[in-house]
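# this is a predicted model, with the sequence first.
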Amino acid sequence: MDVSILFATRNRAAQLERTLDCYRALDTQGLDWELLIVDNGSTDATAEVIERARQDLPITYLHADGVGQNRARNVAMDRLSGDLVIFTDDDVLPEPDCVRAYIEAARRWPDDVIFGARIEPSFPADTPVWMTTPDFEFATTAFARYQPADREGPVGRHPYGPSFAVRRAAFEGMRFNEQLGPQTGSYAMGGEGDFLRRLAARGYRYIYVPQARVAHVVRAEQTNIDWLLSRAYKKGRGQVYLPSSKKAPKLYWGGVPLKLWLGTLRSWLFFQLYRCLPYAPERACVERGIIYQFRLGQVHELRARQAGVTHNDQD
């Protein structure tokens, strides 16, 4: 089989219907492909939407016990048949030529195994303008904007969760870390990044494929300031699990480097200052809050690790 496409879904029946309409419009002429959808405990009309779509799409419908995006993905890992596997989400709308662009790029780069699509957030109409601009750096974390280069080729930044492709032979036996990524309650981000970094550690490069284009649907609540700050906190938690080339700190308190404690305090003070200024721009205040919440998430996770607390115990 040429291509397997895999995503998990949970209680997003209306969005799933829209997403599957895009799959009906894919240019798959002459391709042998499959679409694996893992239901991560939905209680809405998800099953009905999928059953209708199976009439005209090559869907394999699977179920995961327990909540967790990476747990759902792992359910499908031994069921994949495609030489190239596209990992995506249920709120990602591929352009009609997206799959073919991945395949053609894989042919142009025969010695490489990891490919990332161009991801453009699709914002609600009333989103603040500053939040939608490419120079809002946190958009990469908040909305998965991924445009690391102007042309196709190797890049230093790993692809993002809404759409990346990997040659199946390269990840035989690998699994996603089920303690990372979306699940019930608060969680540490970084499930896809962890998976791709482990692949890259085997000597593989990241190949950016701008011709493979997808839109990542941003929900209204995701443009809320509190949601952005929560996202930064989760990002900080996940950051603890990434490898670092920096020297290990010498001074710790409560399992946390003293430098991080001081940085967290300093960022909190700046955040509070901007919140009190009567004419402070909203963006400036939010960006200070993001820095503070990111560092606070790191502190939280490091202290929990020292206490031997698991992710699920914390949530």
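Noted; the coordinates are in hand.
# okay, CA-based contacts and neighbour counts for the rest of this
Fine.
# test my guess that Cys98 contacts Val214.
Yes: proximity of Cys98 to Val214 meets the contact threshold set by C-alpha atoms under 8 Å, at 7.3 Å.
# which residues touch Leu6?
Leu35, Leu36, Ile37, Val38, Arg73, Ala76, Val85, Ile86, Phe87, Thr88, Asp89 (C-alpha atoms under 8 Å, 6 or more residues apart in numbering).
# if you set the cut-off to 7 Å instead, what comes out?
Applying C-alpha atoms under 7 Å, 6 or more residues apart in numbering to Leu6 gives the contacts Leu35, Leu36, Ile37, Ile86, Phe87, Thr88.
# burial measure for the nearest residue to Arg231 once chain neighbours are set aside, as a count.
Distances taken as C-alpha to C-alpha, 6 or more residues apart in numbering place Ala142 nearest to Arg231, at 6.5 Å, with adjacent residues excluded. Neighbouring residues of Ala142 were enumerated by other C-alpha atoms under 10 Å; the total is 20.
# the helices in the stretch 51-200 of the chain, which residues?
Assigned by DSSP state H, counting those that start in this stretch, the helices in the stretch 51-200 of the chain fall at 69-76, 98-108, 129-132, 139-142, 191-200.
# pick the most buried one from those helices.
Among the helices of the stretch 51-200 of the chain, ranked by average contacts under mean count of other C-alpha atoms under 10 Å, first place goes to helix 69-76 (a mean of 22).
# below is an additional structure, to be compared with the one above:
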Amino acid sequence: MICVIVPLHPTQDRRELLEAKLRALEGQGELEVILVSDAPHPYAFLDEYRPPYPLRILHDPQAKSAGRKRNRGAAAAQGEHLIFSDDDVVPEPGWLEAFRQAFAREQAVYLGGFRFREGHAWKPALRLGRVGFNNVNGVALGMPRALFERVGGFAEWLEGYGGEDLEFGYRVVKAGIPLRYLPQAQAKHLGPTPTRDLLKARQAGAQAARIARYHKDPKLALELGVHPAQLVLKMTTLPWMKGLLGYTGDYELAYAWGAWETRYDQRPGEGRRA
């Protein structure tokens, strides 16, 4: 059995997205679904919803981060294969079957494909033909439970928006576990596009700085664009160059600001992996 684990972010504008996701899973074969929320009663419609698959709703008031919610769901899952998928992602027909076939083919960590609500498709940025750790995201991340446990789950010391996916991917690659792109598993990402949000860009930069500091890996810092030398260069050139780069310049400056502000901002628990 495959367990689909969905961290919830209960807000009014995501209720319809979650319902669309759950209904899209109804015809996809044998599975279980676990919703994890830090709110006790996330959505009223769940009280009456009766899907053809086992559905559980876990309440963890301490689960403020997506990483902790995913770990909580994985611990409660009955299946031997896990798919982590956010509440604003609606699977296409054949989504689960594509993961089933992939799990039977190779024990690896898989990234499903998706389209943003604006219509453009996401594809991983390959390097030397390989999927990089920084492509890992919460849209559709599937793997055998054994590999999840081998990596150690998601980092719960990362609070706030973003970062827990690529940090998990970094440890996947370091452990020598294959990371594969699975374009046959398609979904629609109906939430806002992160790269169009400057506040999220700033938060992403802050998280990247925390991840680089935690792992003490200069190559990782360079890969994330938060090495001290990179930040000095960005902070001195982007304010007057960003107009030439359009929105990309605004995004990169916001990302750099977030990382710059976080250089000495070590949070409680950051020195250990949860």
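It's in. The structure presented is a predicted model; accordingly, all values stated were derived computationally and were not measured.
# please state their TM-score.
TM-score for the superposed pair, counting by TM-score structural alignment, normalised by the length of the second structure: 0.80. Supporting figures: 254 aligned residues with a C-alpha RMSD of 3.0 Å.
# coming back round to it: any idea what the residue nearest to Arg231 of the first structure aligns with in the second structure?
Matched across to the second structure, Ala142 of the first structure finds no residue, judged by TM-score structural alignment.
# ok so Arg180 of the second structure is a strand residue?
Yes: under DSSP: H, G, I helix; E, B strand; the rest coil, Arg180 of the second structure falls within a strand.
# corresponding residue for it in the first structure?
Aligned partner of Arg180 of the second structure by TM-score structural alignment: Ile207.
# report the contact partners of that match.
Ile114, Phe115, Gly116, Gly153, Pro154, Val155.
# out of the residues you listed, who's nearest Val166 of the first structure?
Val166 of the first structure lies nearest to Ile114 out of the contacts of Ile207 of the first structure, by C-alpha to C-alpha, at 4.7 Å.
# for the closest one, give its distance to Tyr241 of the first structure.
Ile114 of the first structure sits 21 Å away from Tyr241 of the first structure, taking C-alpha to C-alpha, to the nearest Å as the criterion.
# just to revisit the earlier point, how about the helices of the stretch 51-200 of the first structure in a markdown table, adding distance to Ser267 of the first structure?
Below are the helices of the stretch 51-200 of the first structure laid out as a markdown table (distance: least, C-alpha to C-alpha, whole Å):
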| stretch | distance to Ser267 of the first structure |
| --- | --- |
| helix 69-76 | 31 |
| helix 98-108 | 41 |
| helix 129-132 | 21 |
| helix 139-142 | 19 |
| helix 191-200 | 26 |
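# what's the closest of the ones you listed to Leu302 of the first structure?
Among these, helix 191-200 comes nearest to Leu302 of the first structure, with 17.5 Å by C-alpha to C-alpha.
# that closest one vs the second structure, mean deviation?
Here helix 191-200 of the first structure, set against the second structure after superposition, deviates by a mean of 1.7 Å using mean C-alpha distance after the TM-score superposition for the first structure.
# what's the angle from that helix to helix 69-76?
60 degrees (axes from the mean of the first three to the mean of the last three C-alpha atoms, to 10 degrees).
# just to revisit the earlier point, so between Ile114 and Tyr241 of the first structure, which is more surrounded?
Comparing Ile114 of the first structure with Tyr241 by neighbour count (other C-alpha under 10 Å), the higher total belongs to Ile114, at 27 against 16.
# which residues touch that one?
By C-alpha under 7 Å, 6+ apart, Ile114 of the first structure lies in contact with Ala165, Val166, Arg167, Arg205, Tyr206, Ile207.
# next, format the residues you listed as JSON lines and append distance to Asp194 of the first structure.
Formatted as JSON lines, the contacts of Ile114 of the first structure follow (distance: C-alpha to C-alpha, whole Å):
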{"residue": "Ala165", "distance to Asp194 of the first structure": "15"}
{"residue": "Val166", "distance to Asp194 of the first structure": "14"}
{"residue": "Arg167", "distance to Asp194 of the first structure": "17"}
{"residue": "Arg205", "distance to Asp194 of the first structure": "15"}
{"residue": "Tyr206", "distance to Asp194 of the first structure": "14"}
{"residue": "Ile207", "distance to Asp194 of the first structure": "17"}
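# in space, what's closest to Val89 of the second structure - neighbours in sequence excluded?
Among residues not flanking Val89 of the second structure along the chain, His189 sits closest, at 4.7 Å (C-alpha to C-alpha, 6+ apart).
# what does Ala53 of the first structure give?
Spatial nearest neighbour of Ala53 of the first structure, chain neighbours left out: Leu20 (7.2 Å); criterion: C-alpha to C-alpha, 6+ apart.
# what about the aligned residue in the second structure for that neighbour, distance to Met143 of the second structure?
When the second structure is aligned by TM-score structural alignment, Leu20 of the first structure is paired with Leu22. Separation of Leu22 of the second structure from Met143 of the second structure (C-alpha to C-alpha) stands at 20 Å.
# neighbour count for the two, which is higher?
Met143 (23 against 19).
# one step back: from Leu57 of the first structure, how far off is the residue nearest to Ala53 of the first structure?
In terms of C-alpha to C-alpha, Leu20 of the first structure sits 9 Å off from Leu57 of the first structure.
# Leu35 of the first structure now?
8 Å.
# have a look at the first structure and report its longest helix.
helix 282-306 (DSSP state H).
# now do the buried residues in that one.
285-304 (16 or more other C-alpha atoms under 10 Å).
# packing partners of that helix?
Under the contact definition 3 or more C-alpha pairs under 7 Å, 6 or more residues apart in numbering; DSSP states H and E, helix 282-306 of the first structure sits against helix 225-239, strand 256-257, helix 258-276.
# just name the most buried of the ones you listed.
Greatest burial across those, using mean count of other C-alpha under 10 Å, falls to helix 225-239, with a mean of 22.
# much appreciated, bye for now.
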